[in-house]
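Engineer: when you get a sec, could you give me coordinates for this:
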Amino acid sequence: MQGYDKHAYELFAVTVDLAVLTVREGALHVLLVERGQQPYAGRWALPGGFLLPDESAETAARRELAEETGLGDVTGLHLGQLRTYSEPGRDPRMRVVSVAFTALLPDAPEPRGGGDAAQARWLPYDAAPPLAFDHGLILADARERVGAQLEHTCAATAFCPAAFTLGELQQVYEAVWGSTLDRANFRRKVLATPGFVEPAAGAARLTGGRGKPAALYRAGGATTLHPPLLRPSREGRSA
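Structural biologist: Now for the predicted structure:
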């Protein structure tokens, strides 16, 4: 293009970072890696890395996830773009702009460190250590985004196996929102929401109690919730 001089602009790098969330034993967990290289060697961080010239941001995100955690061909991985982080000084090496993603994963397999990650682990969200770079901010933004999605969309089923109980679905909401929900009200609202869930024909699961086996459901055809399933208010009223 006439009049354009690419050398007039400072070069910068583009990275991807992934806030991968799952629910384990009723608690929200996040996938973290221990950095094996400087900067922040030995510190925990979100999986991620530099974008290569011939790949899109989403392709880079999936590649980095596979390289650093071993989670490559993951069934049920729901990947969505969160936002772009571009504050100057967020990376001590150079000017780096990061495209961050959230990923929701049911039945999370165990990760293994690879690439420049010394190790990879699922850690409880509430017990996560201070993270390298601005990854603590990215992780907090990811939880807030997912929490909002649970109010207005059917995203909660992305944390569940193909067939799940309403109790397991409720655990997802409680783990992400950090709130205890009334069982009867939750069940009523879920079953009254068109297309949210539908029965898994002929299936039931023993839940460890003395009652009858719990009915199993699967995700319905809806993508949005009408009416929304709102978070408990500050006064403590449950959904």
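
Engineer: alpha carbons only for contacts and neighbour counts from here, please
Structural biologist: Fine.

Engineer: need the next SSE after the longest helix belonging to the chain, C-terminal direction.
Structural biologist: With DSSP state H setting the assignment, residue counts place helix 135-152 as the longest helix in the chain. In the C-terminal direction, the helix or strand that comes right after helix 135-152 (DSSP states H and E) is helix 166-177.

Engineer: please give me the structure for this one as well, since I'd like to look at both together:
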Amino acid sequence: MAEKTTSTVPKGQKSQFAVPYYEISYDKFFQFGVSVDCVVFGYHENRLKILLIKRGAAPFMGMWALPGDLVYPNENIDVAAQRILRDLTGIDNLFMEQTKVYGQVDRHPAGRVITTGYYSLIDIAKHDPHASAWADGVYWMDLNEVPKLAFDHSDILKDALQILQQRVRHQPVGFELLPEKFALADLQALYEAILNESYDKANFRKRILSMNLLISLKENQKDVPHRPARLYKFDKQRYDELIAKGFSFEL
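Structural biologist: All right, here's what the predicted structure looks like:
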């Protein structure tokens, strides 16, 4: 006979078994599925985009979704996130961070599946995704044009965006997303795209330069339809210090 454990439903919480006290066989606890869903934000030409797949398998066949799939029984969840993203989109060795865990009982029509969200922010120009496995297509879509996604992926995307926006207010971003030499307007456009806010040009310039984060170069922009602006590059040592200590990016 399978070993049993007795569980108590917290006061005020409805039990799916409709009784306040119950016994469940241990084997019931090993009938859950575990998955990961990857939120990959891309930055390109002053626009923030999201990497989506067109599902080529049930459930929700033909719908837009985040790259995600089930974790193998013998697989570490972080390893699974890398594998699933590679299998579906061809993107490999991408640094990703966990966001939240989603465990709604009815979030997957096939049964109980608990998923962990991951997110990353990359330069689109440095990656070439392509559909593979059961994905019918892989697309970069403007964040403000994303339709209703399969499963609860719209919620996972919303939460990941909030976490990204909180992060960029306390850690400098741009080192991996901008070219080595850039104008202050390029950096401002990056922050405005991620935070969905507009900044006064003078205030932004003053705030950024006060951090001593940038090295002013004796170079200006070339081949631009306006007055060439001064170019800058990041001070790597100072950049790493600010990431370690944290900073407040508030204008």
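
Engineer: what TM-score comes out when they're superposed?
Structural biologist: Put the two chains on top of each other and the TM-score (TM-score structural alignment, normalised by the length of structure 1) is 0.84; 225 aligned residues with a Cα RMSD of 2.4 Å.

Engineer: all strands in structure 2, in order from the N-terminus.
Structural biologist: With DSSP state E, the ranges of strands along structure 2 come out as 4-8, 21-25, 33-44, 47-55, 64-65, 68-70, 97-102, 113-123, 135-142, 214-220, 230-234.

Engineer: so which bit of structure 1 is the shortest one matched to?
Structural biologist: Translated: strand 64-65 of structure 2. Under TM-score structural alignment, the match for strand 64-65 of structure 2 in structure 1 covers residues 44-45.

Engineer: how close does that stretch sit to structure 2?
Structural biologist: After superposition onto structure 2, stretch 44-45 of structure 1 lies on average 0.3 Å away from the residues it aligns with, using mean Cα distance after the TM-score superposition for structure 1.

Engineer: give me the residues contacting that stretch.
Structural biologist: For stretch 44-45 of structure 1, the surrounding residues in contact (Cα atoms under 8 Å, 6 or more residues apart in numbering) are 32-35, 129-133, 135.

Engineer: just send those residues back as a markdown table, with distance to residue 186 of structure 1 too.
Structural biologist: Supplementary listing: the contacts of stretch 44-45 of structure 1 in a markdown table, determined by distance: Cα to Cα, whole Å:
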| residue | distance to residue 186 of structure 1 |
| --- | --- |
| 32 | 31 |
| 33 | 35 |
| 34 | 38 |
| 35 | 41 |
| 129 | 33 |
| 130 | 34 |
| 131 | 34 |
| 132 | 38 |
| 133 | 38 |
| 135 | 33 |
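
Engineer: quick one, which of the residues you listed are buried?
Structural biologist: Buried subset of these (neighbour count, 16 or more other Cα atoms under 10 Å): 32-35, 131-133, 135.

Engineer: so what does residue 190 of structure 1 match up with in structure 2?
Structural biologist: For residue 190 of structure 1, the equivalent position in structure 2 is taken to be residue 208, counting by TM-score structural alignment.

Engineer: which ones are touching the nearest residue in space to that match that is not next to it in sequence?
Structural biologist: Setting aside the residues directly before and after it, residue 208 of structure 2 is nearest to residue 214 in space (Cα to Cα, 6 or more residues apart in numbering), at 8.0 Å. By Cα under 8 Å, 6+ apart, the residues touching residue 214 of structure 2 are 208, 232-235.

Engineer: relative to residue 56 of structure 2, how far out is the match of residue 190 of structure 1?
Structural biologist: Distance check for residue 208 of structure 2 against residue 56 of structure 2: by Cα to Cα, to the nearest Å, it reads 45 Å.

Engineer: do the same with residue 35 of structure 2
Structural biologist: For residue 35 of structure 2, the distance to residue 56 of structure 2 under the criterion Cα to Cα works out to 17 Å.

Engineer: between the two, which has more neighbouring residues?
Structural biologist: With neighbours defined as other Cα atoms under 10 Å, residue 35 of structure 2 and residue 56 compare such that residue 35 has more, 20 against 16.

Engineer: check the alignment and tell me where the more buried one lands in structure 1.
Structural biologist: Using TM-score structural alignment as the criterion, the counterpart of residue 35 of structure 2 in structure 1 is residue 15.

Engineer: same question for residue 190 of structure 2.
Structural biologist: Alignment note: residue 190 of structure 2 maps to residue 172 in structure 1; criterion TM-score structural alignment.

Engineer: residues in contact with residue 233 of structure 2?
Structural biologist: By Cα under 8 Å, 6+ apart, the contact list for residue 233 of structure 2 reads 180-182, 214-217.

Engineer: residue 72 of structure 1 now?
Structural biologist: With contacts taken as Cα under 8 Å, 6+ apart, residue 72 of structure 1 has the following neighbours: 62-63, 65-66.

Engineer: from residue 122 of structure 2, how far out is the corresponding residue of structure 2 for it?
Structural biologist: When structure 2 is aligned by TM-score structural alignment, the residue opposite residue 72 of structure 1 is residue 92. Per Cα to Cα, residue 92 of structure 2 is found 12 Å from residue 122 of structure 2.
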